[in-house]
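Colleague: Sequence and computational prediction follow.
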Amino acid sequence: MPNRTDLRADCSRCFGLCCVALAFSKSADFAIDKSAGEPCPNLDDGFRCTIHSTLRPAGFQGCTVYDCFGAGQEISRRAGTSWREQPGQEMFAALPILRQLHELLWYLTEALEHKAFEDELTAAIARVEEVSRTADLTAVDVMAERAAVNELLLQTSRLVRGKQPKKKERRGADLIGARLRGADLCKANLRGAYLIGADLRGADLRQADLIGADLRDADVRGADLTGALFLTQSQLNAARGDRTTKIPQALTRPTHWTTLTT
């Protein structure tokens, strides 16, 4: 049975797979174009990023948002030797698949912490773990795996949040750039909501369901995300917060967040 610590990225045990396997285009998120399978020029011989501490100023904001949920180190462990010693195509193709399976394990493991639907969740975790050990991960139907656990996650969300007024049912809502400073969003349903650039300063997001919510450039300075449901490190990394932002215990405050108070 995994715990969420096992589903954290540990670059020290990875062959720098995300720096090679993934493609990106020159944009506000990346300073250069890079094809899939091509090592990033900032990757050194020890599989470490030479500009890790200055990624954002160097124009690689996208790298600071990405999180593999521990898939990188797991694929590296299974391979045993790096893509520099053997063809890496299988490792590269497996990365995005295993990342999504590990993301499901993150959600399921969090749901299990709420001590409800334990038998069903335990069985679902065992099932996803078994699938994640498939020799050829490219054969895995990730969408089917997501569909199989979605109702369990919904049930957990409903149980934790309880019955809420209609104004807090904002699933999939277009809240791009919305002015929500100080808003009462405690236990709100924000699954899949578009919160890009939203002003959430000082908002109450305790136990809000944020699975799949797009928090890119959302201003969460001073916001309370304590107990937020199904929030991931990647979502947190994409938002703009500071030392006054309250975050779930399982997550880490992004190093690029400003230290200024609201």
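Modeller: Happy to help now that I have it.
Colleague: can we go C-alpha only for contacts and neighbour counts from here?
Modeller: Noted.
Colleague: distance of the closest residue in space to T5 that isn't next to it in sequence from L154?
Modeller: Sequence neighbours aside, A250 is the residue nearest to T5 in space, at 7.9 Å (criterion: CA to CA, 6 or more residues apart in numbering). For A250, the distance to L154 (CA to CA, to the nearest Å) stands at 20 Å.
Colleague: Stretch 75-87 spans what distance, first to last residue?
Modeller: Length of stretch 75-87, first residue to last, CA to CA: 14 Å.
Colleague: If you count neighbours, what's buried in it?
Modeller: For stretch 75-87, a neighbour-count test (16 or more other CA atoms under 10 Å) marks 75-76, 82-83 as buried.
Colleague: Which residues does it contact?
Modeller: By CA atoms under 8 Å, 6 or more residues apart in numbering, the surrounding residues in contact with stretch 75-87 are 13-15, 88, 91, 94-95.
Colleague: Second structure for comparison follows:
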Amino acid sequence: MNDYLKSDCTNCFGLCCIALPYTKSADFPFNKDGGEPCRNLCSDNRCNTHDQLREKGFRGCVSYQCFGAGQHVSQTIYNGEDWRNNSERANEMFAVFPLVQQLHEMLWYLNQALSLKETQSFHSSLQNIYNETVKLIEKAPEEILKLDIVAHRSKINVLLLKTSEVYRKDLFKKGKEKRIKKGLDYLGANLKGADLQGSNFRGTLMIAANLSHADLRKADFIGTDLRDADLSNANLIGAIFLTQSQINSAKGNAHTKIPNFLEKPDHWLE
């Protein structure tokens, strides 16, 4: 996975801690409006409670991932000019950041699709839309604010769906594809030890589901909500469109097998 699609907080102006709003919930201990700096943000753009985020109720911060948008907006689009030094452009920067974050997330998925041998037949289409997306994040702030992100995402989604289908097609032939229902069917579901290899979990809510010891190889996890899902001893090798954010929001242990481009969260190893 390209390094520029990974979060680098040391080169960001703490944009996710300012630009994004959140409400008091299981993921955050208090309300915060968009454009309002989090009370834990220090003047050097570090978090004064970074090592205790989960303990202090900031689970949403632990699972959040900007896919490298923070450092791109901070260092490339705004040339390293901190929002603190330019109050006139601060609000513009806070509006640009979540749009660039969405584009970087699309690039992350496209990058994975391009890395698969199964997508060779439409590799040029993937590369073209990847290059088109890169050009969008290189635009000036005022142009980014006018982008139709929804329309662009729709074009990409067609190719991501095709990627998922060709990547998992061998399992279809073997009759192993699992027909996953949408909605609330998997909230807290007990799927311990289940053979879910090659399943399509796209957009599925699996909050607090028991997936321990489950076989999740080559499953599609795009848009899956894995908050508090138990992945202890599960096998996710070859899982497609699985992100670090999803892994961070779930539970697991040292025996959980994940793709090599992801890292096991510290709270899995405690």
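Modeller: Cool, got the structure. Treat the numbers as computed from the prediction; the structure is a model and nothing was measured.
Colleague: Verify the stated contact: the residue nearest to T5 of structure 1 with R4.
Modeller: Yes - checked against CA atoms under 8 Å, the pair A250 of structure 1 and R4 is within contact range at 7.3 Å.
Colleague: out of those two, which sits in the busier spot?
Modeller: Neighbours per residue, other CA atoms under 10 Å: of A250 of structure 1 and R4, the larger number sits with R4, 17 against 13.
Colleague: What is the equivalent residue in structure 2 for the more buried one?
Modeller: Structural alignment (TM-score structural alignment) places R4 of structure 1 against N2 in structure 2.
Colleague: Its match: what's it in contact with?
Modeller: By CA under 8 Å, 6+ apart, the contact set of N2 of structure 2 is N111.
Colleague: Quick one: map L41 of structure 2 onto structure 1.
Modeller: Counting by TM-score structural alignment, L41 of structure 2 corresponds to L43 in structure 1.
Colleague: Burial check on its match, number of neighbours?
Modeller: Residues lying near L43 of structure 1 (other CA under 10 Å) number 16.
Colleague: gap between the nearest residue in space to it that is not next to it in sequence and P39 of structure 1?
Modeller: In space, and not counting its chain neighbours, L43 of structure 1 is closest to C49: 4.8 Å by CA to CA, 6+ apart. Relative to P39 of structure 1, C49 of structure 1 is positioned 11 Å away (criterion: CA to CA).
Colleague: Then T232 of structure 1?
Modeller: Counting by CA to CA, the gap from T232 of structure 1 to P39 of structure 1 is 26 Å.
Colleague: Looking at the two, which is more packed in?
Modeller: Of the pair T232 of structure 1 and P39, T232 is the one with more neighbours under other CA under 10 Å, namely 22 against 19.
Colleague: Kindly state which residue of structure 1 is aligned to C17 of structure 2.
Modeller: Counting by TM-score structural alignment, C17 of structure 2 corresponds to C19 in structure 1.
Colleague: In this structure its match contacts S35, no?
Modeller: No - using CA under 8 Å, C19 of structure 1 is not in contact with S35, being 10.5 Å away.
Colleague: More neighbours: which of the two?
Modeller: Neighbours were counted for C19 of structure 1 and for S35 using other CA under 10 Å; C19 has more, 21 against 13.
Colleague: Please name the nearest non-neighbouring residue to that one.
Modeller: That would be C40: by CA to CA, 6+ apart, it lies 5.5 Å from C19 of structure 1.
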